[in-house]
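Visitor: okay, predicted coordinates and the sequence, questions at the end:
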Amino acid sequence: MTKTTIYTEDQQQIARFAKALSHPVRVYILDYIANHTKTCCYSGDLHELLDIARSTLSEHLNELKKAGLIQGEINPPYIKYCINRENWAIAKAMFGKFFED
């Protein structure tokens, strides 16, 4: 017997986005990439800005990637991260609708 979920796809997607935004480092990363770079940045640049271990930065970047808010492009030895514009727009619309009066 399988358990039927009562949550809609939208509710589950909002929860994934919210989880990705649940840590100040991840909010900082998104803000930095979205508003302080031309389009993308390298993980090394982020490491210089943040006072955290590279492994911790990697975990935060992976959470953002898993939620679909950023995408990474490997260009050895560098990894370039960009906002996933399509999912970014979806997240903005979903949160906007969720928080409407």
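Guide: Good, I have the coordinates. As the structure is a prediction and not an experimental result, all values here were calculated from the model. Residues are numbered from 1 along each chain as shown.
Visitor: every contact and neighbour count from this point should use C-alpha atoms.
Guide: OK.
Visitor: now do the helices in this structure.
Guide: Listed in chain order, the helices found in the chain under DSSP state H are 9-20, 24-36, 43-49, 54-66, 85-98.
Visitor: any chance of the ones you listed in TSV, plus mean neighbour count and distance to N75?
Guide: Output for the helices of the chain, formatted as TSV (neighbours: other Cα atoms under 10 Å; distance: least, Cα to Cα, whole Å):
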stretch	mean neighbour count	distance to N75
helix 9-20	15	25
helix 24-36	16	18
helix 43-49	14	11
helix 54-66	17	16
helix 85-98	14	20
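Visitor: comparison target, given below:
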Amino acid sequence: MSISTDATNLDAAFLALADPTRRAILARLAHGEETVMQLAEPFAMTQPAISRHLKVLENAGLIVRRIQGAKRPCRLSSAGIETVDRWLAMLRDALAQNYDRLDGVLADMVENGEELK
């Protein structure tokens, strides 16, 4: 996958994740596959509105749907979730390096007898 494709996928994923209804849908799918009707149950919105949210999640690569007769069960997409996770891991690593550098600076200050306030 190219860098521009990754960036496009991340843009779509984070745009999809910006909506609380879509995050709630993903949280439900974390427990397993559900149909559109099952996903619509707890929300005070129509099934077509839920379907629009699902389309956004699908286009972002965060879920996949399959056809099972008249039903369209949805599940999390490992590829889409892993793309987001890789990007977040890069940020976690950068943050850890920043803390390691800060620890080094603070240790040097203590070693040199400087007072920390």
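Guide: Looks like it came in fine. Because the structure is predicted, anything quoted here is derived from the model rather than measured.
Visitor: TM-score for this pair?
Guide: Once superposed, the chains reach a TM-score of 0.80 (TM-score structural alignment, normalised by the length of structure 1), with 91 aligned residues with a Cα RMSD of 1.6 Å.
Visitor: could you dump the helices of structure 1 into TSV with distance to G72 of structure 1 added?
Guide: Output for the helices of structure 1, formatted as TSV (distance: least, Cα to Cα, whole Å):
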stretch	distance to G72 of structure 1
helix 9-20	16
helix 24-36	12
helix 43-49	9
helix 54-66	8
helix 85-98	13
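Visitor: quick one, what contacts the residue mapped onto S22 of structure 1 from structure 2?
Guide: Under the alignment (TM-score structural alignment), S22 of structure 1 pairs with A18 of structure 2. With contacts defined as Cα atoms under 8 Å, 6 or more residues apart in numbering, A18 of structure 2 is in contact with no residue.
Visitor: nearest the middle, which residue of structure 1 would you pick?
Guide: The centroid of structure 1 falls nearest to L64 when counting by Cα atoms, centre = their mean (3.0 Å).
Visitor: residue contacts, that residue?
Guide: When contacts are counted by Cα under 8 Å, 6+ apart, L64 of structure 1 is found next to A20, R26, I70.
Visitor: for it, give its distance to A20 of structure 1.
Guide: For L64 of structure 1, the distance to A20 of structure 1 under the criterion Cα to Cα, to the nearest Å works out to 5 Å.
Visitor: what residues are shared contacts of the two?
Guide: When contacts are counted by Cα under 8 Å, 6+ apart, L64 of structure 1 and A20 have R26 as shared neighbours.
Visitor: excluding sequence neighbours, find me the nearest residue to D6 of structure 2.
Guide: Taking Cα to Cα, 6 or more residues apart in numbering, and ignoring the residues beside it in sequence, D6 of structure 2 has T83 as its nearest neighbour in space, at 7.4 Å.
Visitor: can you find the partner of the one you found in structure 1?
Guide: For T83 of structure 2, the aligned residue in structure 1 is I90 (criterion: TM-score structural alignment).
Visitor: from I29 of structure 1, how far out is that match?
Guide: Here I90 of structure 1 is placed at a distance of 18 Å from I29 of structure 1 (Cα to Cα).
Visitor: then E73 of structure 1?
Guide: If you measure E73 of structure 1 against I29 of structure 1 using Cα to Cα, the figure is 16 Å.
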